Each structure stands twice: as C-alpha cells, then as structure tokens.
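>>> what's the 3D shape of this:
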Amino acid sequence: MVTMRLPTLRRTRSAEPGTVTGTARLDRRTKRLAGRLRPGDVAVIDHVDIDRVAADSLVAVGVSAVLNAKPSVSGRYPNLGPEVLIQAGIPLVDDLGEGIFQAIREGDTVRVEGDKVFVGAEPVGSGVRQDAESVAKAMADAREGLSVQLEAFAANTMEYLKQERDLLLDGVGVPDIETHIGGRHCLIVVRGYDYKADLEVLRPYIREFKPVLIGVDGGADALVEAGYTPDMIIGDMDSVTDDVLRCGAEVVVHAYPDGRAPGLARVQQLGLAAITFPAAATSEDLAMLLADEKGASLIVAVGTHATLVEFLDKGRGGMASTFLTRLKVGGKLVDAKGVSRLYRQSISGSSLLLLVLSAIAAMTSAVAVSTVGKAYLAVVSEWWDNLVFQLGQLF
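I've put the predicted structure just below:
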C-alpha cells in the first residue's frame, strides 16, 4: 500500500484549563478499550489521528479525559475525532509519549492539570493540551495537504483492484454459507457513524421486510442492543462480545489474504463453528460483497462509510476497498444515513394544534348529522337555555 506522510503539525497549549480526576483505563487499541470503560474513567490510548468512530465511542461512554501517547492530529489528513472530543467538553492531552503506559497502571487514580498528568502527587507525564483553537488550526493545516492524501488514496485503490480483481468482478473466494440470502433484503450494521439513529428510523422497515440481519464485528452488539438477533456475524472478532457470538448467528471470520485468521481461535474457544473469508478488504466490504454474491435483492447499510471525508477519516489505505465495493454493489445499496436525516424532523406546535382542531371539527360534524347526535345536541341546547334563563332571573 502507498504510505502517506506529512510533517507533524505544531500545536499550541491551552491556557490553564481545569483539573480532571478519574480512574485510568489503558489500551493501545481504542476500539477495544471502549468496551470496558465506565463513565468518569480516564482513557489512556495510543492512537495517531483519532477518527470520529473512536471519538464517538469515548464520548458515548462518558470518559472524563483522554490521554494520548501519540498526536491526535498528525497533519497527514483532516481526521474528525479530536473535534468530536473537544466539542463534547472532554479534555484531550496529546504527545505524552510511550512512557505514559509504564508510568500509569490500570486502575490508578490520575489527575490531569492542564497539560500535566499526576498519579497521586507525582507527575508522570506532560504533553499538549488541545482546545478548540489548536484543533481547528491543525485541521486547517491538514486540509492544505489533502491533495497528497487523495493521490495516495487513488493509488491504493488501483493496488487493491489488482489484488482483489477476481473477488470484485467475479465473486471468486466468497465462501458458501448456510444463511439464505437470495432474493431477500440484507441489513448490514457497522458500529460507525450515527448507527443508533439509523437503526431507530429503520424499525418499521425491519418489521415489514424482515431483512437478513448482518452484524459487522461490534455491529452485531448494536443489533442486540436495539432488540434484534443477528442472522450472521462477519469480522475479525475483535470487538464483538462473547454473549453475542453465542446468539446463534452464523459466524464468518475475516482472514488475511494468506489465510491467517487470528479471530478464528477465539470463536473456536467458545465452541462455535465458523467459516473464514480471506480478503484484503475491510470487514464491512466483505459483508456487502457476500450479500451481493449470494443474491440479495437490496442491501441497506447502517453505520458504514459513504463519503470521501469518511473514507479519509479512517486514515487507512484499506478504505480504498470500500470505495470499489460501493461501486460494485451500488445498484442495490441503500445508505440508512439519508433515511435517518429525512425522518429526524420533529412536529411543530402549530401543526399539532391544527391536527387537534381538525379532529375536533370532524367529531363535531359526525355528531351533528347522526340521529343520536341530534338528540344529544337538543338536550345540551335545552340545558343551556335553562342555564341562561336562571342566570337572567338572578340578575
């Protein structure tokens, strides 16, 4: 794959930000760490160019601070994660160095004061405290080098096309599966951008069409959390929980092109059967290619990558496969993000009032023209006349 490198951007330190204290949780993989974080924890990560999906997972948990051994914005491309963290009010300290993983142990109570980190009274690290201004400056500088990123993305796309031409064009290498897909709709869920809102909007669709539910790694957990049972789980098995793996879904393990499948051992330890799907593509691409090859009439994507900004935000050459995969299955692919945005509108107060008045008018008309309604109106009219007469006698 083509490697993209630009000089690391210089950042400014924020002026005397507040103090934050919390329990430290450490992991070099942010996605894996998010599964065991609790509200108020301090996340200690090793993540160059934090993407939006990783940042969303940290915000959703409610961490009190994020300590990054690496730069959160390196300048290679305008990644979206740091902005998400800053907008959520979560302190972000960058460039703490590898030593932070030796200085802090799991479960330590750490204190963040400005750009310094303490365990008890002892300072254990000093980095760069990011704020809205510093992140905006870094993002602006990164966008200036976007042409380099696009050129590299195009080169990666061509390299992937050469490597997986048979898979993309002819479906060579797609494994046989037990789940029946031919002629049915498939709903592919990735725990990515706005997946919760998308799933909520799609509830009527799922009830009516009963699509094949395919969870991509943590997307299987997302389906279970929404009240569904996945029919199939596809991925490298690094973010799906054991309980969800045991839900009865067919398991397809994403393997490297040479056949190595690190996630297969975990599935087998749980006593589950699984098949492998060797390919250089991402797991979400494999799910789409499998659904297409097995005859799905429609593919609905939840939480997947759909735009150029999202492709670049992942910062991986492998995202070129997603671009080509969408070209391959585009004729039957529907992105749930558009549906979510269309139906997120709330009913205005004036529209609700008009609806209530219309209902009252309809009920009044129905009562007025019916025999029972006329008798009832006569009784009410007589009661009203008597009331007016009695009030007139009093005054």
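>>> use CA for all of it now, contacts and neighbours both
Fine.
>>> Surely residue 188 is in a helix?
No - counting by DSSP: H, G, I helix; E, B strand; the rest coil, residue 188 is not part of a helix but strand.
>>> That one: neighbour count?
Applying other CA atoms under 10 Å, we find 30 residues neighbouring residue 188.
>>> That one reaches residue 215, doesn't it?
Yes - applying CA atoms under 8 Å as the test, residue 188 and residue 215 come out as touching, 6.0 Å apart.
>>> Against residue 342, how distant is residue 349?
Going from residue 349 to residue 342 by CA to CA, to the nearest Å gives 19 Å.
>>> Ok, residue 62 next?
Taken as CA to CA, the span from residue 62 to residue 342 is 28 Å.
>>> More neighbours: the two, which one.
residue 62 (17 against 10).
>>> My guess is that one contacts residue 42. True?
No - look at residue 62 against residue 42 with CA under 8 Å: they stay out of range, at 9.5 Å.
>>> Work out for me the element the residue nearest to residue 61 when sequence neighbours are not counted sits within.
Once flanking residues are discounted, residue 61 sits nearest to residue 39: 5.6 Å by CA to CA, 6 or more residues apart in numbering. Residue 39 is part of no helix or strand, with elements assigned from DSSP states H and E.
>>> I'd like the structure of this one too, to check against the first:
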Amino acid sequence: MKLSGLLGRAHHELPGVTGVARVDRRSGDLLRRLGPGDVAVLDHVDIDRRTAEALVHAGVVGVVNASTSISGRFPNLGPELLIEAGVALVDGVGTAVLREVKDGTKLRLHEGGVFVGDKEVARGVAQDTESIADAMIEAKAGMAAQLEAFSANTIEFLRRERALLLDGLGVPELLVPIRDRQVLVVAGGPRHAEELRKLRRYIREHRPVLIGVDAGADTLHDAGFAPDVIVGDPDAIATATLRSGSEVVVPAQIDGHAPGLERIQDLGIGAVTFPATGNAEDLALLLAEAHGASLVVTVGLQAGLREFLDRGNAGSTPSTFLTRLKLGNKLVDGHAVATLHRARVSSGLVVLLVLAVVAAMTAAVAVSGVGQVYVDLAADALHSVVDWFGGLFG
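Predicted coordinates for the structure are as follows:
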C-alpha cells in the first residue's frame, strides 16, 4: 500500500467527532446557517433550552463554546439537552477560537481538544452527563437571584405589553376559523415528536386547528399533518412545511423588523407579522386565545420553574408566565390529553375478540361451498378489529 494511502487511512481513523465548522459569535445568526453534520462554534454563556433545541433540530454533531455553558448562576437547561441528544460539547475554550477557526473548516473534537487535522487549535472541557449533572446541582444556588429578576421583568413586561395581554390589540387576523374550536399547538420542545404521536387518536376524533411553532411545524408536516397555522422564523422552517401551511405568522420586533420575512416573499407565500416582544410559542397561544379557541392543547411547551428561570428566556419569561395566566383553564398539556384518550381495555377481552373472529373464519370454510368468499369477509372483519385496537392504543 502506498504511503499516501496509509496516511489517509490513519487520518480517517482519528478518534472523536468530526464536522464542518460554522463560526459566529452571535448564536441567533449562527443558527440560521447550521445544517446536519456541522460543528457550531459560538460564544454563549449559559446555553439556554431554546438555543439547544435549535442546535439539535439543525442536526449539529458538536458544539464548541468559547464561554462556559453553565456558569453556575442558575440551572440553565441547554447543555443537558445537547448531551441527551448525543451532541458533543466542548466548553470554555476561549474567544480566540472564533479567530483561529475559519468558517467551513473541518473540525475534530476529542477529549476537550479542538483539532484542525492533527493540529490542536483550542482546548476546553468535554462535557458529559456526569459533569453536567454536577454543574446543575451547584447552579441551583443561583435560583433566588433569578426569581427576583423574574419578578422585576414581569412587571416591566406587563407595563409594555398590557394592551396585547388584556385587550388582544395587535393580534393579526387569521383566515382559519378558530372560534369555538379546539387548537393543538406543537412546539419543538423535548420529546415533542413522541408526544404528537400519542395524540393521533385525539386529532382524529376532535380535528383541532393545528398550529406549528418553529421546529414543531416541521414535526407536524413530517408526521403527515398539514399545519393550519405556522408561527415562527421562516429561516428555521423547511420549505415544504412552509408551503403546506394554510397561513404563516412571522413574529416581528417592536420596530417592525421580522426575521425571515424575505424568505417568505421569495417563496411567494403569504404571511402576516405579529409585532410583540414575546417568543413564538407565546404568540401562538395568544393567537388561539384571541380568536376564541375553546381549548388549547400544547405539545413541546414546557413551563416549569426550571424553564421560567432559564436565562435564554430572560426577556420572554414574563411573556410565558403571563400568557399562561391569560389562557387560564383553556390551556391543557398534551400529555394529559393523551392519557385521558388512552382506552383501558383488558388484554383478556382483546384475546377473546380475536379468537371469536378466527373461529368465525374456520366455521365459514367448513360449512360453505364458497368458503373463500366467507374467508375474505371474515378477514376484513379481523382487519377492522385490528385497526380499531390500533386506534385505541396508537
């Protein structure tokens, strides 16, 4: 074997995770450029849940963070989600990495080292499940300060957005009829695809208005559902999904700037903007409430104490809190709905029904001169039973 072939093989077998570097100091701009197999190189203190979900949705294989992903001020959720998704995370490598690594460079991450070929260009801490768990325990000590900040931010947000929250001023009109109908809002939270699968029976029975938020819109489309309304940044949503939705609502900043609106215009898709400071998930809930939904079922929207204190939602946490107060008892978690719709049929009854159908098929063959016709009819009946039970448990 030639020497060049041996060298190529040795390089190919170098340990670690390999991907194409996408470099940007600003996480928001970086997220729009990421694709499957990339390594995100960023500078983000305390990676929040929403950023981590966007990274996972983009299909990155690794994240190189110039800063500390968990500073210890509070238990932010992003690093834990990245590790659970199998994304390699190298932490605290220093800001020099943003200059040393050029966009498009092939990177290799191994045991805290960041390599270009065989050359180490940066070194940090390779995070894993245990290190993240230890850091989260220490970070819980910062929750008191976050609660104080949350209280102050809530008062400020209510002052700024009281017309929207109290009177619905600024909520765009929709062509999709929502009044007195149930609405299912799907966002890209952890395990949202699994939660959506468990709601298939609910969707079949109640035919709710389907609202997809960011990655949740793609999940609806991939599951075979056409979203009635899509809310979010069009740059982060697949073209096929955008084309499948009846209406697209693009969150806009107070000054009217709406990220992703140019892409919508290039695709020739009609859209409306929703100027507000809340995040896309909250705007979707406000749309449903303002247009008279009788019930709003959520998938992938988590709003426990840890989510409220997640720094990535520092500006929108008051929006999340007050929006849920606004909807009140109209708001129901999808997991609860799936549990209520899960039929409780004993296994003995299942066996009895199947045996009865099989017995009918056997008798049909024994007594009929045209047994094949009866077999076909009985087989159809058996398939109906199977489909029925699939609907009960699927």
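>>> How close are the two chains, by TM-score?
The TM-score (TM-score structural alignment, normalised by the length of structure 2) is 0.77; 350 aligned residues with a CA RMSD of 3.4 Å.
>>> Would you map the strands across the stretch 201-350 of structure 2?
Along the stretch 201-350 of structure 2, the stretches classed as strands by DSSP state E, counting those that start in this stretch are 209-213, 229-231, 247-252, 271-275, 295-299, 331-333.
>>> give me the stretch of structure 1 that the third one matches.
Strand 247-252 of structure 2 lines up with residues 250-255 of structure 1 when matched by TM-score structural alignment.
>>> Same question for stretch 147-154 of structure 2.
Using TM-score structural alignment, stretch 147-154 of structure 2 pairs with 150-157 in structure 1.
>>> so how far does that stretch sit from its counterpart in structure 2?
Once the two are superposed, stretch 150-157 of structure 1 sits an average of 0.9 Å from its aligned residues in structure 2 (mean CA distance after the TM-score superposition for structure 1).
>>> Okay, buried residues for that stretch please.
For stretch 150-157 of structure 1, the neighbour count (16 or more other CA atoms under 10 Å) marks 152, 153, 155, 156, 157 as buried.
>>> Columns distance to residue 225 of structure 1 and secondary structure on top of those, output as JSON lines?
JSON lines is the format used below for these (distance: CA to CA, whole Å; DSSP: H, G, I helix; E, B strand; the rest coil):
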{"residue": "152", "distance to residue 225 of structure 1": "38", "secondary structure": "helix"}
{"residue": "153", "distance to residue 225 of structure 1": "35", "secondary structure": "helix"}
{"residue": "155", "distance to residue 225 of structure 1": "39", "secondary structure": "helix"}
{"residue": "156", "distance to residue 225 of structure 1": "36", "secondary structure": "helix"}
{"residue": "157", "distance to residue 225 of structure 1": "35", "secondary structure": "helix"}
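>>> Let me know the closest of those to residue 194 of structure 1.
residue 153 (24.6 Å; CA to CA).
>>> In this structure that closest one contacts residue 322, no?
No - between residue 153 of structure 1 and residue 322 there is no contact under CA under 8 Å: 11.3 Å.
>>> Just confirm residue 83 of structure 1 is within a helix.
Yes - under three-state DSSP, residue 83 of structure 1 sits within a helix.
>>> counterpart of it in structure 2?
Aligned partner of residue 83 of structure 1 by TM-score structural alignment: residue 80.
>>> and its match, how many neighbours?
Neighbour number of residue 80 of structure 2 under other CA under 10 Å is 23.
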